[in-house]
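In: Give the three-dimensional model of this entry:
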Amino acid sequence: MSRGLKPTILSISLITVMSGAAVAPALGEIGRAFPQADETLIKLVLTLASVMIIPFNFISGRICDRWGKRRTLLLGLAVYLVGGMGGGLASSIWTLLGTRVVLGMGVGLIMPISTALVGDFYEGEERIRTMGQLSASSNLGGIVAMVLSGWLASLSWRYSFGVYGFALGTGLLVFFLLPEPKSDGRPGGGFKNLPLAVYLNGAAVLLLMLVFYSIPTNMALFLQANHIGEARLSGMVIALITASGFVAGLVLSRVHGLVGRWMVTAMLACMAGGFWLLSAAASLAPVVAGVVLIGFSYGSLFPLILVSITGAVPRHRTVLAMAVASSCLFLGQFISPLVLDGLGAIMGTASPRQSFHLCALGITAAMVAAFVISFRTPAQSNPE
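Out: Predicted coordinates for the structure are as follows:
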């Protein structure tokens, strides 16, 4: 196994998970550039890619059966570059949204392969460790993308789309350093034979992303509406959530060993606390504390779900299983502003602060449920 293999796999994750949110710091500037578009339409700049990611996740598996994972990755990276950087050339909100659709096609081809490669090349404890590093890598990409995007947005919202150029470096690594994974020759197959665990974990991913994505879709607007900061500051604040997620991925194995069966409950409590802080924030300090708590908990929960999925299916079905998980992830991204804004409108107080309040309530309820389940589960039944 070559030394460049793991950095190549991690670089793929670096550009995928936060791909939609990479230009979140520019959202306020984009709104001012297209004043005829309402707030929900502007938020679709971050989430519309998810519409195409979902079907292309499953198309990716079909292409992998014919072309192999390496060539499918290279195709996806090319589409990603066109859609991502093309947004900076848009002359209307509809053209901009069109480039986000193309971006979603590229991410859809890449995403299930990026996590399936961990199952292809690593086993046992090394798989758990690598999945944590994969999560850390995606958050590192978010840190760089958010800070750089926020700075570029202060010059022009168009420049912020330059962050998608990182995919060029990833493409070179894949071309020169990634071997084609060994295959047993069997196609990925259909959905009917996937274990129930895949779908249950997929539902957990969807709900987790629904609340998590309230941060990039609302933060710039929240800071501006409450006179806490502008686009550049929102980039730094959102980068904190990915920084804490990066740390969580690095220490995942150690923390899981210490907390054991209470891991899910503890991380949900951490996330709930973060959202309660945001829902009451009137200054920068509680905003910072809130996003750090949310980022750390998300960075711990998400890779554990992926490890559970890879352990539930044989190797030839990992791309399909990961397609289910990543589809749920991006479906959660897409519906996040629609669900939270819709619930807020029903309650008569639609606003970024109300979205954070709704997330706090939902995560608190999930924490109580997780506590009851963990309390009734014998300690020895949990994996170390």
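
In: drop to CA atoms for contacts and neighbour counts, all remaining ones
Out: OK.

In: Helix or strand: which one has residue 339?
Out: helix 318-347 (DSSP states H and E).

In: my bad, should have said residue 253
Out: helix 252-259.

In: Identify each buried residue in the helix or strand following that helix, please.
Out: On the C-terminal side of helix 252-259, the closest following helix or strand by DSSP H and E is helix 263-280. Residues of helix 263-280 classed as buried by neighbour count (16 or more other C-alpha atoms under 10 Å): 263-279.

In: I'd like the next helix or strand past helix 263-280.
Out: Next helix or strand after helix 263-280 toward the C-terminus (DSSP H and E): helix 284-310.

In: chain center to that following helix, what's the gap?
Out: When distances are taken as C-alpha atoms, centre = their mean, to the nearest Å, helix 284-310 is centred 11 Å away from the chain's centroid.

In: for comparison, sequence B:
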Amino acid sequence: MNKMKTRIGVVSMATLAMSGGIAGSAIAAIAKSFPNTPISTIQLLTTLPGLGSLLITLIAGRMAMNISKKKLVLLGVALVTLGGVIPAFWNGSIIGLLACSLVLGMGVGFISTINPMLLTEYFEGEDRSSMMGINNGMTSLGTTILTAAGGFLGAKNWHNLYWVYAFGLVVFLLVLFLLPNDKPVAANTKTGEKESTWQILKSLNSNIIWIYLAVFILGVAYTAYMANLSIIISAKNLGGTAVTGMISAVGNFVGIFAGLGFKYVRKVTKPNTLAAGFMFLLITLALTYFSSNVIVLGIASAFAAITMVTVMPTATFMLSMLSEPKQIPAVMSVFAFINGLSSAIAPKLIGWLHVPAGAPSFVFAGALALVVVVLLLVTGFEKKVESGNLLQAEAK
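Out: I've put the predicted structure just below:
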């Protein structure tokens, strides 16, 4: 029973992990309420949560060494709830709305950084891997339900969209009563002195850098797909925003079940699950690039969702296998930062490389995914991680 309570407590917070972008569906309506405000400023309501989250990932790991992770999660959920609900009744100032978006994002930053630490702390082996998959499934489920509920509430008045964040109260209570109380374990040296974050990072297994690199590449390639999907659909004369939204919704829906059934996916793909995830992304890009059929594009979107719920839990699982318990907060904090950073800078990075929008960006993303697949399969990296060989090699 205690184990089940812990499972519920951990995955409940995952439902808020992607809640920062929910207000995006109301941008047009909000812009009408602030006619003298540039649309670029209004659009910050969808990007500021990402910035707030990114800033918190830089400090959350260090805080988790000295403060209970449960308390940090409760703080994160509280920030999401307050930053989300306040605009429902205090919405006459665009500056106020932007400030609330930043606070909301900071809450998301605590949740997304601490969540994988708790999964690593409370679960072992394949149970940990399975829970990481379920966690991603719950993230997709939460995003889908909250986005739909927000659209319904805000149909007549965009102010009401923000009431959807009241769901945070439910999550807060679930975490408060179901998640076990933990004691922070400060990282100590043999002399008993506290190590700095930099000292901890320097002591990490060097192979962790390859997982970070894979996560960064995934962020760039996946963002290239999402950012250029509507351009591809328009270029093929398949429709506009509605069609793009429908195709994306198919992916979100499939992502829920793919995450919840991740342990079955892993049974088929192990020990090349990470490579399989990038292969799924390659399939997504190929189908979208070559096909002009909406149904096929929906299938491609499903593969995109499977990519995320395959690669992300596998990456965190492998990171936990290459880390000592005292290193987990720092490792997961860097993981969350790289994940957020890659998505944030992907459009600029692709632009710096002079890759045109639309189909060329798909080719670029496909090339990145293919390189990762080949390298993982040729080197047998995943098999070496799971067998413990890389830990032994590092020790020598």
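
In: Mind giving me the packing neighbours of the following helix or strand past the helix holding residue 339 of structure 1?
Out: Going down the chain from helix 318-347 of structure 1, the next helix or strand is helix 352-376, by DSSP H and E. The contact analysis (3 or more C-alpha pairs under 8 Å, 6 or more residues apart in numbering; DSSP states H and E) places helix 352-376 of structure 1 against helix 214-225, helix 263-280, helix 318-347.

In: Just give me the mean distance for the second one relative to structure 2.
Out: This points to helix 263-280 of structure 1. With mean C-alpha distance after the TM-score superposition for structure 1, helix 263-280 of structure 1 departs from structure 2 by a mean of 3.3 Å once superposed.

In: Which strands or helices does that helix pack on?
Out: By 3+ C-alpha pairs under 8 Å, 6+ apart, helix 263-280 of structure 1 packs against helix 284-310, helix 352-376.

In: Packed most tightly, which of those helices would that be?
Out: Highest mean neighbour count among these (mean count of other C-alpha atoms under 10 Å): helix 284-310, with a mean of 22.

In: Which secondary structure elements does that helix sit against?
Out: Applying 3+ C-alpha pairs under 8 Å, 6+ apart, we find helix 284-310 of structure 1 packed against helix 93-121, helix 124-155, helix 196-212, helix 231-250, helix 263-280, helix 318-347.

In: and those helices as CSV, adding distance to residue 54 of structure 1?
Out: Below are those laid out as CSV (distance: least, C-alpha to C-alpha, whole Å):
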stretch, distance to residue 54 of structure 1
helix 93-121, 6
helix 124-155, 19
helix 196-212, 12
helix 231-250, 23
helix 263-280, 26
helix 318-347, 5
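
In: Out of the ones you listed, flag the one nearest residue 176 of structure 1.
Out: Residue 176 of structure 1 lies closest to helix 93-121 among those, at 16.1 Å (C-alpha to C-alpha).

In: mean shift of that closest one relative to structure 2?
Out: Its aligned residues in structure 2 lie a mean 2.0 Å from helix 93-121 of structure 1 after superposition (mean C-alpha distance after the TM-score superposition for structure 1).

In: buried residues in that helix?
Out: 93, 96-120.

In: same thing with stretch 241-256 of structure 1?
Out: The neighbour-count check on stretch 241-256 of structure 1 (16+ other C-alpha under 10 Å) flags 241-253, 256 as buried.

In: what's it in contact with?
Out: Residues from elsewhere that reach stretch 241-256 of structure 1 (C-alpha atoms under 8 Å, 6 or more residues apart in numbering): 128-129, 132-140, 142-143, 263, 291-300, 303, 384.

In: Go again with 6 Å.
Out: Here stretch 241-256 of structure 1 makes contact (C-alpha atoms under 6 Å, 6 or more residues apart in numbering) with 132-133, 135-136, 139-140, 142-143, 291-292, 295-296, 299-300.

In: what do you get for stretch 322-336 of structure 1?
Out: By C-alpha under 6 Å, 6+ apart, the surrounding residues in contact with stretch 322-336 of structure 1 are 47, 50, 54, 57, 58, 112, 202, 205, 206, 209, 210, 213.

In: Kindly write the PyMOL command that selects the buried subset of those residues.
Out: Listed next is the PyMOL selection for buried residues among the contacts of stretch 322-336 of structure 1, using 16+ other C-alpha under 10 Å:
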select buried, resi 47+50+54+57+58+112+202+205+206+209+210+213
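
In: Show me which pair in the contacts of stretch 322-336 of structure 1 is furthest apart.
Out: Greatest spacing in the contacts of stretch 322-336 of structure 1, by C-alpha to C-alpha: 58 and 213 (22.7 Å).

In: so how far is residue 156 of structure 1 from residue 29 of structure 1?
Out: For residue 29 of structure 1, the distance to residue 156 of structure 1 equals 8 Å [C-alpha to C-alpha, to the nearest Å].

In: Residue 9 of structure 1 now?
Out: Taken as C-alpha to C-alpha, the span from residue 9 of structure 1 to residue 156 of structure 1 is 32 Å.

In: ok, back up a step: select, out of the helices and strands packed on helix 352-376 of structure 1, the one closest to residue 62 of structure 1.
Out: Judging those by C-alpha to C-alpha, what sits closest to residue 62 of structure 1 is helix 318-347, at 9.1 Å.
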